[in-house]
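S.K.: Okay, structure incoming, though there's no sequence with it:
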């Protein structure tokens, strides 16, 4: 006898309706949870907007005639130091004898490196950044960690490009980088009256290239007001060495110290026509009194090298 075919069991009448009722019930349970999540997300975003609003307004809306210029692009400054009261917030941070600031302030100088050194260090930045570049307005190159902006992400250039890096950077490039870092370290030590040997380099330390391209990620929004000591924790001193000239190479992009009543700005300067020196260095303590930001750059790009030197573990020293 031929085997008989058996069809699939017949579903009881009304099972489809029962299934629809179960789905409807599940949706009714999920709905309040989804609404709660949406409201929670909206509340968090709203709170962030409220907190960030005053800072952003102070920074982005500060071109109203009340900004004091601490250093004009046409000046040549062998050294200018403005001492400010240390914030009480700094007392809550861990302190290191011989390294933690004894006084707080802001230093500006045009005599850290020579014109030749500035041209060569800028060339290093350009070679590295040519391997990638952000889709937004701010590109980062960190020779210590290997971090490089590529599109909307970061890659480790030493892993990503492998042996090709040896044809991009030479040993002379890395030696120059170390030499410039030591000069910046000495400048900070002298300005703040501490021993150079007590300062150690922490991270991140990087080159940045900023232009007027619309921001694509949060990393591109460089203009937000912030305090480095709060943002990074390990920083006691921050130094920025500019490799481009304000109004010649770019517009906007000025460094701004934010204070009650009036913001104070520094016009970046690289080329020194008179004495062969180049590279305006802006340094300061991160003691809660140095809330700062950068103006948005509406014109041509700028490049600066950002250094953070602090008392930290030798694993971060380069």
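M.R.: Noted; the coordinates are in hand. Worth saying up front: this structure is predicted, and the values here are computed from it rather than measured.
S.K.: C-alpha from now on. contacts and neighbour counts both.
M.R.: Noted.
S.K.: ok, which stretches of the stretch 101-250 of the chain are strands?
M.R.: 104-109, 113-114, 133-134, 138-141, 147-151, 153-156, 200-201, 206-210, 237-242 (DSSP state E, counting those that start in this stretch).
S.K.: Second structure for comparison follows:
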């Protein structure tokens, strides 16, 4: 009987043939794992970029829920005024009929102070602050009291530098400062319907220079929300005169009126005057300056003659 032909025997489970098939399967597994790793790396990179964008967007002020720009840098405003209900902050202070705010609000104008005047005032600020300056991001120069930021402290520039001051500033500098203050005072009086003579300049009134340097003292943390009437009881009306331009001289640093879900911002522009009643109806803050240098003057007024100060004199 002829022998039967048999098929090739199956490889045993642990035979060499089975072993030879395993490297191919393992290679596919490695390729798959490597593909997953690449995909995860790309996904992580994208997530990181999204997070960085969100953080940057937040640093530009969106954490305040800014909904409206009250004054754009590129606008030239003859006058813009928004009336808001007065807070009760004035009730705890002596009231002066015809001056203590009954009409409260905030205004912006670009036609009271010229850009040339603002440039000259900025030069005055730069000359004075060149004598000192804070170690942190915010420096102050007060020509009335003589207060000047110096490192982590303040000095009285009139006592500290003595007669040298007359080689830094000129009589024309002080006259310009007084003229500008008077223009701002008249603007506030007209906007709120009060007599100019009812308002008195009060302290602190000062130049400020802010850059992106790290804060060194509590004074450097200028970005916290606050109420002027709470911080300085003498304040009834506050004004800010900007001496540099947002997005040209510095980034960040916008002024923000804090309102739940609908904050209003003022973008600084050289020569722009922003003014407002000083109570809680105008809770506000300044955004952190991200680059460049922001110059401004804070000029405050009171209805109480007991808290008045004189214009600085060149002597």
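M.R.: Here it is on my side, so go on. From a predicted model like this one, the values you see are computed outputs, not experimental measurements.
S.K.: Let me see the TM-score of these two.
M.R.: With the length set by TM-score structural alignment, normalised by the length of structure 2, the two chains reach a TM-score of 0.77; 253 aligned residues with a CA RMSD of 1.7 Å.
S.K.: re the thing from before, mind giving me a markdown table with the strands of the stretch 101-250 of structure 1 and columns for distance to residue 61 of structure 1 and mean neighbour count?
M.R.: As requested, those are exported to a markdown table (distance: least, CA to CA, whole Å; neighbours: other CA atoms under 10 Å):
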| stretch | distance to residue 61 of structure 1 | mean neighbour count |
| --- | --- | --- |
| strand 104-109 | 23 | 22 |
| strand 113-114 | 34 | 19 |
| strand 133-134 | 26 | 22 |
| strand 138-141 | 21 | 26 |
| strand 147-151 | 29 | 21 |
| strand 153-156 | 30 | 16 |
| strand 200-201 | 34 | 21 |
| strand 206-210 | 20 | 22 |
| strand 237-242 | 23 | 25 |
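S.K.: Now render those strands as a markdown table, adding distance to residue 289 of structure 1.
M.R.: Formatted as a markdown table, the strands of the stretch 101-250 of structure 1 follow (distance: least, CA to CA, whole Å):
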| stretch | distance to residue 289 of structure 1 |
| --- | --- |
| strand 104-109 | 8 |
| strand 113-114 | 28 |
| strand 133-134 | 31 |
| strand 138-141 | 26 |
| strand 147-151 | 30 |
| strand 153-156 | 31 |
| strand 200-201 | 22 |
| strand 206-210 | 23 |
| strand 237-242 | 12 |
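S.K.: for these, which one sits closest to residue 26 of structure 1?
M.R.: Ranking these by proximity to residue 26 of structure 1 (CA to CA) places strand 153-156 first, at 38.8 Å.
S.K.: Can you state the mean residue-to-residue distance of that closest one versus structure 2?
M.R.: Superposed on structure 2, strand 153-156 of structure 1 shows a mean distance of 0.3 Å to its aligned residues (mean CA distance after the TM-score superposition for structure 1).
S.K.: So residue 86 of structure 2 is in contact with residue 100, correct?
M.R.: No - contact status for residue 86 of structure 2 versus residue 100: not in contact, 10.7 Å apart, counting by CA atoms under 8 Å.
S.K.: So for these two, which sits in the more crowded spot?
M.R.: residue 100 (22 against 18; other CA atoms under 10 Å).
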